[in-house]
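Colleague: okay, sequence plus prediction incoming.
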Amino acid sequence: MAIRHADAAGGRLTVDDLARLPDDGRRHELVDGRLEVSPAPVFRHFRAANRLSTHLDILSGGEFELGENPGMTLNAEGTHHRVPDLAVFDHPPASDGYFDAPPLLAVEIVSPESVIRDTHTKRQEYAAFGIPSYWIINPLADKVGLVELQLEEGRYQEVTLAHGEDVFETELPFPIKLVPHWLTADGPWMKHIGGGSRASGRR
């Protein structure tokens, strides 16, 4: 589970305080000025993140700012700060290096300790921040799953659910085809992740 740290000197932490934290490989986020620290991702998690980042970068044609673990400051006070696994922006970060306006897409890849946070807490926070599209990827199941949520009247609605070798397709934030299975499977993933072949790494 995420480790919650007490506020310094009885006050709320801000993004300015994050710069003074050690670079220990863990994820540091703020919720109402409280520090939440999550463990470094395991192999299956960062494999999925790296492959998805590569695939989306190719499909975007370099027209968007796309990155893993971008810091996003969700309020003007700087006391609410999240770090999605992946995000696609159409604007540069603020002068402090953190993004303070919504990305076009945020992606969270579920870890054992992050299930509730990714599927409930961040779902509400990202909707309130105004992120149009939110994906939740579960690499823990027998078949890798992907849920696409789109913002409608301030709330996320589930629009697509894909598992395993299903070909997931969307037009947001740009035309994308993706086979969830190849986010984590061994084998020639770049050849198959876009749905060009239905061959399975298990064969």
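Modeller: Ah, there it is. Numbers count the residues shown, from 1 in each chain.

Colleague: please count neighbours and contacts with C-alpha atoms only from this point.
Modeller: Will do.

Colleague: ok, and what's touching stretch 133-150?
Modeller: For stretch 133-150, contacts defined as Cα atoms under 8 Å, 6 or more residues apart in numbering pick out 44-45, 48, 104-112, 118-119, 123, 126, 132, 151, 156-164, 172-173, 180-181, 183-184.

Colleague: so which of the residues you listed are in helices?
Modeller: Using DSSP state H, the subset of these located in helices is 44, 45, 48, 123, 126.

Colleague: let me see the contact set for the first one.
Modeller: When you say that, I think you mean residue 44. Counting by Cα under 8 Å, 6+ apart, residue 44 touches 139, 184.

Colleague: can you tell me how far it is from residue 54?
Modeller: Here the distance between residue 44 and residue 54 works out to 16 Å (Cα to Cα, to the nearest Å).

Colleague: now the buried members of the ones in helices among the contacts of stretch 133-150.
Modeller: Those of these that meet the buried threshold are 45, 48, 123, 126, by 16 or more other Cα atoms under 10 Å.

Colleague: structure B:
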Amino acid sequence: MEANRQDRDDEPEVPMTATVFSHGGPWTEAEYLAFGETRDRVELFDGSLHVTPAPTPRHQHISRRLGNALEHGAEAAGLHVLEAVNVRLRPGRIPIPDLVVTGEIDFDESVVDGSAVRLVCEISSPGNAATDKVLKMHYYATARIPWYLLVEQETGTLRLHRLDGGHYVEHAVAKPGDTLQLTEPVVAEIRPEDLLPGR
């Protein structure tokens, strides 16, 4: 039995691109989840896959600093801060936000239900700005996630949006030199310059 397991471990991994391009027709949620963990960030939008390379060190530095800034307030509110998890907004629509603040979840499930998400954060760069500012913003609003925080990767500028009916409205903006004061769903103060490398 051990030998069989070893044989499987020695088999070359099929590249993600080969799997994606050889697939015919829309992707189901079951097929998407069968990928498991990958080096690429793979999201499912209504039968289509959105594949992006692993984030840059700058992106990851901002994500870690932002998570740290939210952690204390989240713990005080009985909430959780999670980075880069699958979030099911509805069947067949599973993005991977850069960071989420959630209520109670099952930590062993591969997908977090969108109804548990209180705040969703995306770190935007010129290469993905349209996706974060239009497509994902619309999807998160449709899923009725109360708060959406967009971070501009180059400057650290923070744009906090709150759900108003079926769409988001800009609630607060903090540019370098300013401080974003969060009162919901967590209490936190975030300075854009504290998120950037070299600070």
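Modeller: Structure's in. What do you need? The structure presented is a predicted model; accordingly, all values stated were derived computationally and were not measured.

Colleague: circling back to that earlier point, and the ones in helices among the contacts of stretch 133-150 of structure 1, which is closest to residue 192 of structure 1?
Modeller: The nearest member of these to residue 192 of structure 1, counting by Cα to Cα, is residue 48 at 14.1 Å.

Colleague: which SS state does the aligned residue in structure 2 for residue 29 of structure 1 fall under?
Modeller: Matched to structure 2 by TM-score structural alignment, residue 29 of structure 1 sits across from residue 43. The three-state label given to residue 43 of structure 2 by DSSP: H, G, I helix; E, B strand; the rest coil is strand.

Colleague: you'd agree residue 43 of structure 2 is up against residue 96?
Modeller: Yes: at 6.2 Å, residue 43 of structure 2 counts as touching residue 96 under the criterion of Cα atoms under 8 Å.

Colleague: what is in contact with those two at once?
Modeller: residue 86.

Colleague: quick one: end-to-end distance for stretch 179-188 of structure 2.
Modeller: 10 Å.

Colleague: pull up the aligned stretch in structure 1 for it.
Modeller: Mapping stretch 179-188 of structure 2 onto structure 1 (TM-score structural alignment) gives residues 167-176.

Colleague: gap between that stretch and the chain center?
Modeller: Distance, stretch centre to chain centre, for stretch 167-176 of structure 1: 16 Å (Cα atoms, centre = their mean, to the nearest Å).

Colleague: quick check: buried residues in that stretch?
Modeller: 167, 168, 169, 173, 176.

Colleague: work out which residue lies at the spatial centre of structure 2.
Modeller: Closest to where the C-alpha atoms of structure 2 average out (Cα atoms, centre = their mean) is residue 97, at 0.9 Å.

Colleague: any idea how far stretch 37-48 of structure 1 is from the chain center?
Modeller: So, by Cα atoms, centre = their mean, the centroid of stretch 37-48 of structure 1 is 12 Å from its chain's centroid.

Colleague: same deal with stretch 179-186 of structure 1?
Modeller: Relative to the chain's own centre, stretch 179-186 of structure 1 is displaced by 17 Å; criterion: Cα atoms, centre = their mean.

Colleague: and for stretch 59-75 of structure 2?
Modeller: For stretch 59-75 of structure 2 - counting by Cα atoms, centre = their mean - the centre lies 13 Å from the chain centre.

Colleague: tell me the average deviation of that stretch from structure 1 after fitting.
Modeller: Here the mean offset of stretch 59-75 of structure 2 against structure 1 after fitting is 1.1 Å, by mean Cα distance after the TM-score superposition for structure 1.

Colleague: neighbouring contacts of that stretch?
Modeller: Against stretch 59-75 of structure 2 from outside (Cα under 8 Å, 6+ apart): 80-83, 98-99, 101, 123, 153, 185-190, 194-197.

Colleague: may I see the ChimeraX selection of the buried members of those residues?
Modeller: To isolate the buried members of these in ChimeraX, using 16+ other Cα under 10 Å:
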select :80,81,83,98,99,101,123,153,185,186,187,188,190,194,195,196
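
Colleague: in strands, which of the contacts of stretch 59-75 of structure 2 fall?
Modeller: When DSSP state E is applied, the contacts of stretch 59-75 of structure 2 are split such that 80, 81, 82, 83, 99, 101, 123, 188, 189, 190 fall in strands.

Colleague: so who does the first one touch?
Modeller: Residues counted as contacts of residue 80 of structure 2 (Cα under 8 Å, 6+ apart) are 71, 74, 101, 102, 103, 104.
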